[in-house]
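**Q** Quick one: sequence plus predicted model below, questions after.
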Amino acid sequence: MSNPSQSERFARLRLARTEGIGPVTFGQLILRFGSAVRALDHLPQLIGRGGGTYALAPRDRIEAELAAGEAAGARLLVLGDPDFPALLSQLDPAPPVLWARGDAALLSRPCIAMVGARIASAGGLRIARGLAQQLGQAGYVVVSGLARGVDGAAHEGALETGTVAVLGGGVDDIYPAEHAELYRRIVAQGCVVSESPMGARAQARDFPRRNRIISGLSRGVIVVEAELRSGSLITARLANEQGRDVFAVPGSPLDPRSRGPNDLLRQGAILCEGLEDVERAFSTLRTLREPVEDHAFDGAPDDIDDAVLDRIAALLSPVPTPRDELARALGLPVSTVAAALLELSLAERATLLPGGLVSA
């Protein structure tokens, strides 16, 4: 992918901020039209033909976000930039845009994530801080989420060598407020990143996306302490889906905060008692999954007949269905089905999912 021009970078941010266009749809639009500029030109027609209403993100809102980023000393990274983090760009789907405050070069260095309980034990905090320090001295950038407990201890342990904090809100949204000083030090010595707009305040729905970026930036994820129903285990699951190594620090069965890591170990996570366990796992002959190139839109027609849209929509159900299966059922080319599904998605008549899946 060539280095995007300024107009293309603006268009990618605008496309990413348009309501109803998530990372999957964003990627499909770029694949079909080759650029965000062309995708924006075709969007009104596509949405209208699928039966939806046209509501592109206003230009002045995008200009205000760019101005806010500049005022905060933040840097915009769009998918396609040469320094967009390589591991993150390989996700299915990749986040279309990122804001970064601090040293964005850290995002392209070997990273490992560390997550765990917000109300951590004294021992858990000591382990997180010490292990993060060891990882940093061994050349790794430690990634976490700036939360209370294990996250904060991991950042503190790796401050001198390089740490990345991934936020749910905008890069200028300090959460929790008690970490204001830690946030300031990370901006000065590390990097703070987010895919949320400048000024956005973190909502509950933002944290799964935040967790996906934490694991996506990293070669592996270490879980120090976590109860069975926790965001840390969501991050571990996402890491596993992304082909990353999952490490777990074992703990006492008497402590509920050990149940998460101990359960991960039962499921095949890598035992982690120190740096040696991480380096042993990383030294094995194993490569991260390479992204599979999607050729679904090769030969896609410019116009999709309304009857075809209705036939495809009628086959959709809440259960995710492979795009290729729909094409076989209808006796249509995959390119036609892919183009039709994109239009149905923009009209909110279908939901595009990773891996070529779609649901009603």
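**A** Thanks, I have the structure now. Since this is a predicted model, take the numbers as computed values, not measurements. Numbering: from 1, shown residues only.
**Q** From now on I want contacts and neighbour counts done on CA atoms only, so please keep to that.
**A** Will do.
**Q** Let's verify the residue sitting furthest away from the middle of the chain: helix, strand, or coil?
**A** In the chain, the residue that sits farthest from the middle, by Cα atoms, centre = their mean, is residue 307; the gap is 35.8 Å. For residue 307, the assignment made with DSSP: H, G, I helix; E, B strand; the rest coil gives helix.
**Q** Just say helix, strand or coil for the residue nearest to the spatial centre of the chain.
**A** Most central in the chain under Cα atoms, centre = their mean is residue 213, positioned 3.6 Å from the mean C-alpha point. When classified by three-state DSSP, residue 213 comes out as helix.
**Q** next, the one to line up against it:
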Amino acid sequence: MTQPGPSHTERVMWLRLARTRGLGAIGFARAIAHYGNAADAIDDLPARARSAGRRVLEIPPPEAAEAELEQIGRLGARLITGLDPDYPALLAAIPGPPPTLVVRGDLSLLDRPACAMVGARNASAVGLRFARELANGLGREDIVVVSGLARGIDGAAHAGAIDSGTIAVLAGGIDHIYPPEHAELHARLAEDGLLLSEVPLGQAPTARDFPRRNRLISGLALGTLVVEAALRSGSLITARYAAEQGREVMAVPGSPLDPRARGSNQLLRDGAHLIESVEDVLDILSKARCPEPPAHGLEDLPPEALGDLFDDDEPSRAADGDAPTDTRSLPALDRLRALLSPSPVSGDELARAADLPVGEVQAMLMEMEMSGEIATLPDGLVQRRRQS
């Protein structure tokens, strides 16, 4: 028998507490564990803040929560709270799960086994192809692919799994399209996949929002697979969250000559599972075990463990790869260079990945070969030469 969800009043109170500035996901969980419900927490927290010498606590009024719910409904989206029986069980099991989720699309994807797939924004053409192939293969086995809709590996993973099921976790509101060139993919995900975020509609992401998003990407999945990642990148943050959440960590090995593979190769040295095929991923996921979620995803914390409810306890990890980058604004030759790696690739595939005419790409490759920047193999594939 399906458990009933919260009443409208409970939903409004929960949303008001969730949107209280400075409370944070862990502070929210502690408040609910201590007070038992959002309404009592809202009644008492302002006094607690004053006695703690904090500034006035900014709890949104009921009208603001009602307006947000109405806005979500107009978009054809839905607010899922920690009180709802269909709150994702795997996400509920992470420390400090998001109190609310704004979702749009196919909600049944949250009930299927999932694998997170992340990697470099400035991915190589070979990496992009492999990510698409892996995502497509996982989809054929009924595995949902979770990623962050960023450029590079994220976009390739979503594209490869769009027909079978994929979830995009966004750092901003689900109605904020970023990057702009993913507008069509964003629209397709809203219909055939699922868009998910913990922040309100209309909110543009800031640098600190990307690590917060990363913990949700790993939290929704049985395991996280890194395809390409530099030593300092948001993908490695996602992998660290996965390990801390008790999930499987997997990585695709890359050439030691390619800086984009150093982070993923480091993960392998640190004990991540080596992935060379869809079958490798399926084998790891079949053995994955995740913690049992507590009720509503909230820890039953004793009063002495409350600590300071008002600390801003949101994830604050940073890495070079967290900040949005736009390689499409680069000159054509630099865009082509960014896709080349020591792994052989065809000119046609480079043209597709760079969104450039094949003839223009072939001309640039000829110049790069004459200058010694690349090597052309007997089968016509090209690879970047090792820098001396």
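**A** Thanks, I have it. Computed from a prediction, not measured in an experiment: that's the story for all the values here.
**Q** Residue 188 of structure 1: neighbour count?
**A** Residues contacting residue 188 of structure 1 under the criterion other Cα atoms under 10 Å number 14.
**Q** residue contacts, it?
**A** Counting by Cα atoms under 8 Å, 6 or more residues apart in numbering, residue 188 of structure 1 touches residue 102.
**Q** Show me what it lines up with in structure 2.
**A** Taking TM-score structural alignment, the alignment pairs residue 188 of structure 1 with residue 191 from structure 2.
**Q** same question, residue 15 of structure 1
**A** Aligned partner of residue 15 of structure 1 by TM-score structural alignment: residue 17.
**Q** mean distance, the helix or strand harbouring that match to its aligned residues in structure 1?
**A** Using DSSP states H and E, residue 17 of structure 2 falls within helix 8-18. For helix 8-18 of structure 2, the mean distance from the matching residues in structure 1 following superposition reads 1.0 Å, by mean Cα distance after the TM-score superposition for structure 1.
**Q** on contacts alone, who are the packing partners of that helix?
**A** helix 24-35, helix 38-51, helix 62-74, strand 78-81 (3 or more Cα pairs under 8 Å, 6 or more residues apart in numbering; DSSP states H and E).
**Q** One more pass at 6 Å, please.
**A** helix 38-51 (3 or more Cα pairs under 6 Å, 6 or more residues apart in numbering; DSSP states H and E).
**Q** on that earlier part again, where's the match of residue 188 of structure 1 relative to residue 105 of structure 2, distance?
**A** According to Cα to Cα, to the nearest Å, residue 191 of structure 2 and residue 105 of structure 2 sit 5 Å apart.
**Q** do residue 82 of structure 2 as well
**A** From residue 82 of structure 2 to residue 105 of structure 2 the distance is 19 Å (Cα to Cα).
**Q** Ok, residue 174 of structure 2 next?
**A** Counting by Cα to Cα - residue 174 of structure 2 and residue 105 of structure 2 are separated by 11 Å.
**Q** Neighbour count for the two, which is higher?
**A** Neighbours were counted for residue 174 of structure 2 and for residue 105 using other Cα under 10 Å; residue 174 has more, 29 against 20.
**Q** The alignment partner in structure 1 of that one: what's it in contact with?
**A** Under the alignment (TM-score structural alignment), residue 174 of structure 2 pairs with residue 171 of structure 1. Residues near residue 171 of structure 1 by Cα atoms under 6 Å, 6 or more residues apart in numbering: 193, 194.
**Q** residues near the alignment partner in structure 2 of residue 214 of structure 1, how many?
**A** Using TM-score structural alignment, the equivalent of residue 214 of structure 1 in structure 2 is residue 217. Using other Cα under 10 Å, residue 217 of structure 2 has 30 neighbouring residues.
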